[in-house]
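**Q** Please find the sequence and the predicted model below.
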Amino acid sequence: MIPPGVILAGGLARRMGGGDKGRLMLGGQSLLSHVITRLRPQVSALALNANGDPARFADLGLPVLPDGVADHPGPLAGVLAGLDWAAVQGASHIVTAAADTPFFPPDLVNRLTRAAEMQGAQIALAATPGPHKVLRHPTFGLWPVALRDDLREALAGGLRKVVLWTDRHGAASAMFPATPFDPFFNVNTPDDLAVAEGMVP
């Protein structure tokens, strides 16, 4: 069963000076547009996790899911919002992608699903080989709706770091090649945006 997808755009973009980082232009279209174009063919439905006035995203035609946890606790709050939305849809899992990562692989969902199945895990995170260790990309993951109450409890208890929670549940890693560049390169700063311009096909 193909899972729905959730784009995580609930951060504060401090290193970009605030605002909606996904609206920054790259190669003639917004970062969000790049992400939507890559993720939509891979999922059964698509939603956006974002905080503030949802009307500013009306042009995208996507459901906008705010964090259900106060004070911007990070990506896990967006994952939880997505899981709560997916539960209403009757879905068993969601796949998440970050709104500031425009070059992620077109087979993201297939590889995450396969890694979870092969490693007998409920959660799978994207990963790439690094010079000294495997680098995990925890905003790109496959998440089971069945763990949403566990995640809600963890967030209420103050947990914020994604991998601390995923490690509790024995998350699988789905490996992706990092050549000719890391497909999970994300745009955090104006310099990153300049680098990304040189990576646009």
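**A** Perfect, thanks for sending it. Since this is a predicted model, take the numbers as computed values, not measurements.
**Q** hey, let's count contacts and neighbours off CA atoms from now on
**A** Fine.
**Q** from the middle of its chain, how far away would the helix or strand where Leu48 lies be?
**A** Using DSSP states H and E, Leu48 maps to strand 46-49. In terms of C-alpha atoms, centre = their mean, to the nearest Å, the centre of strand 46-49 is set 10 Å apart from its chain centre.
**Q** Kindly report the same for stretch 166-182.
**A** 13 Å.
**Q** so how far is the first residue of that stretch from its last?
**A** End-to-end span of stretch 166-182 (C-alpha to C-alpha, to the nearest Å): 22 Å.
**Q** Val200 versus Pro138, what's the distance?
**A** For Pro138, the distance to Val200 - C-alpha to C-alpha - is 23 Å.
**Q** Who has more neighbours out of those two?
**A** When Pro138 and Val200 are compared on other C-alpha atoms under 10 Å, the one with more neighbours turns out to be Pro138, at 21 against 11.
**Q** Check which helices and strands the helix or strand encompassing that one is in contact with.
**A** Using DSSP H and E, the element containing Pro138 is strand 134-144. The contact analysis (3 or more C-alpha pairs under 8 Å, 6 or more residues apart in numbering; DSSP states H and E) places strand 134-144 against helix 75-89, strand 93-98, helix 108-118, strand 124-129.
**Q** adding another structure so you can compare the two:
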Amino acid sequence: MNQPVAIILAGGRATRMGGGDKGLLRLGDTTLLAHVIERIQPQVASAALNANGNPARLTQFGLPVLADPIEGFVGPLAGVLAGLDWAAERGADSVVSVAADTPFFPCDLVPRLLLAAEGMQAPLALVATPDGRHPTFGLWPVSLRDDLRAALAGGLRKVVQWTDAHEAQTAMFDGAGDPFFNVNTPEDLVRAQAIWDAQK
């Protein structure tokens, strides 16, 4: 299997944050999205953003911007499918998905996902911590993209419903703290800033 590419899921509507692009919120001296890009790029062959609306607002990041291939804000699986289609065009075998509002995810995310899915004909794995699964962080095989497209067209929306049907493996992260803490509310952003300041 060749090196995965990454899709950064930034297609949500951020309703709890008052709308807009959460990834453009400031954390430290840059944006949430810039932190995510900095963490994922060394782990993959290339990366793209999944976001809807005018892509010009994200040109500062220098990455392809892929809209959901299915209309109606059907959830993160649509963004995963956008990444799988893009990966197929590039000749990649798999895609790693990460969330645009989760700036502290592990720097060994990709190798641990690959290890979890080792030996699978269609490598598929989701991240989990002791608190449960984090389905926006996963390894997805390009070979199942048409299966996923058909499932979404048929009304499927829950990530784990589809991944369980394909016997997804689990990459467990059980160290201290929650490396997959994500920024959903203004209070979360304050907490993220405190974590960032403590790490400096």
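**A** Arrived safely. Computed from a predicted model, the values in this text were never measured in an experiment.
**Q** Let me have the helices and strands packed on strand 134-144 of the first structure in CSV, adding distance to Pro3 of the first structure and mean neighbour count as columns.
**A** Shown next, in CSV, are those (distance: least, C-alpha to C-alpha, whole Å; neighbours: other C-alpha atoms under 10 Å):
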stretch, distance to Pro3 of the first structure, mean neighbour count
helix 75-89, 9, 22
strand 93-98, 5, 28
helix 108-118, 8, 19
strand 124-129, 13, 23
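**Q** Quick one: closest of those to Gly17 of the first structure.
**A** Nearest to Gly17 of the first structure among those is strand 93-98; the distance by C-alpha to C-alpha comes to 18.0 Å.
**Q** about what we covered before: so how far does the next helix or strand after the strand holding Pro138 of the first structure sit from its counterpart in the second structure?
**A** Counting by DSSP H and E, the next helix or strand C-terminal to strand 134-144 of the first structure is helix 148-156. Aligned to the second structure and superposed, helix 148-156 of the first structure gives a mean residue distance of 0.5 Å (mean C-alpha distance after the TM-score superposition for the first structure).
**Q** In the second structure, which residue is most central in space?
**A** In the second structure, the residue lying closest to the centroid (C-alpha atoms, centre = their mean) is Val98, at 2.0 Å.
**Q** Identify the residues contacting it.
**A** With contact set as C-alpha atoms under 8 Å, 6 or more residues apart in numbering, Val98 of the second structure has these partners: Ala6, Ile7, Ile8, Leu9, Thr136, Phe137, Gly138.
**Q** just the buried members of those residues?
**A** Those of those that meet the buried threshold are Ala6, Ile7, Ile8, Leu9, Thr136, Phe137, Gly138, by 16 or more other C-alpha atoms under 10 Å.
**Q** right, and Ala146 of the first structure touches Gly90 too?
**A** No. Checked against C-alpha atoms under 8 Å, the pair Ala146 of the first structure and Gly90 is beyond contact range at 11.2 Å.
**Q** Which of these two has more residues huddled nearby?
**A** Ala146 (14 against 9).
**Q** The second structure: which residue goes with that one?
**A** For Ala146 of the first structure, the aligned residue in the second structure is Ser143 (criterion: TM-score structural alignment).
**Q** I figured that match was touching Gly91, is that so?
**A** No. Using C-alpha under 8 Å, Ser143 of the second structure makes no contact with Gly91, being 11.2 Å away.
**Q** Could you say which helix or strand holds the nearest residue to Thr101 of the first structure once chain neighbours are set aside?
**A** Spatial nearest neighbour of Thr101 of the first structure, chain neighbours left out: Asn186 (4.3 Å); criterion: C-alpha to C-alpha, 6 or more residues apart in numbering. If you go by DSSP H and E, Asn186 of the first structure is not part of any helix or strand.
**Q** ok, Asn186 of the first structure - contacts?
**A** Asn186 of the first structure sits in contact with Asp100, Thr101, Pro102, Asp192, where contact means C-alpha under 8 Å, 6+ apart.
**Q** Name the SS class of the second one, please.
**A** Same thing as Thr101 of the first structure. coil (DSSP: H, G, I helix; E, B strand; the rest coil).
**Q** residues near it, how many?
**A** 21.
**Q** which two of the contacts of Asn186 of the first structure lie the greatest distance from each other?
**A** Pro102 and Asp192 (11.7 Å).
**Q** Surely Gly170 of the first structure is within a strand?
**A** No. Assignment of Gly170 of the first structure by three-state DSSP gives coil, placing it outside any strand.
**Q** Please verify my assumption that it contacts Gln119.
**A** No. In this structure, Gly170 of the first structure is not within contact of Gln119 by C-alpha under 8 Å, at 9.3 Å.
**Q** quick one on the thing from earlier: from the rest of the structure, what touches the strand holding Leu48 of the first structure?
**A** 4-10, 40, 62-67, 78, 81-82.
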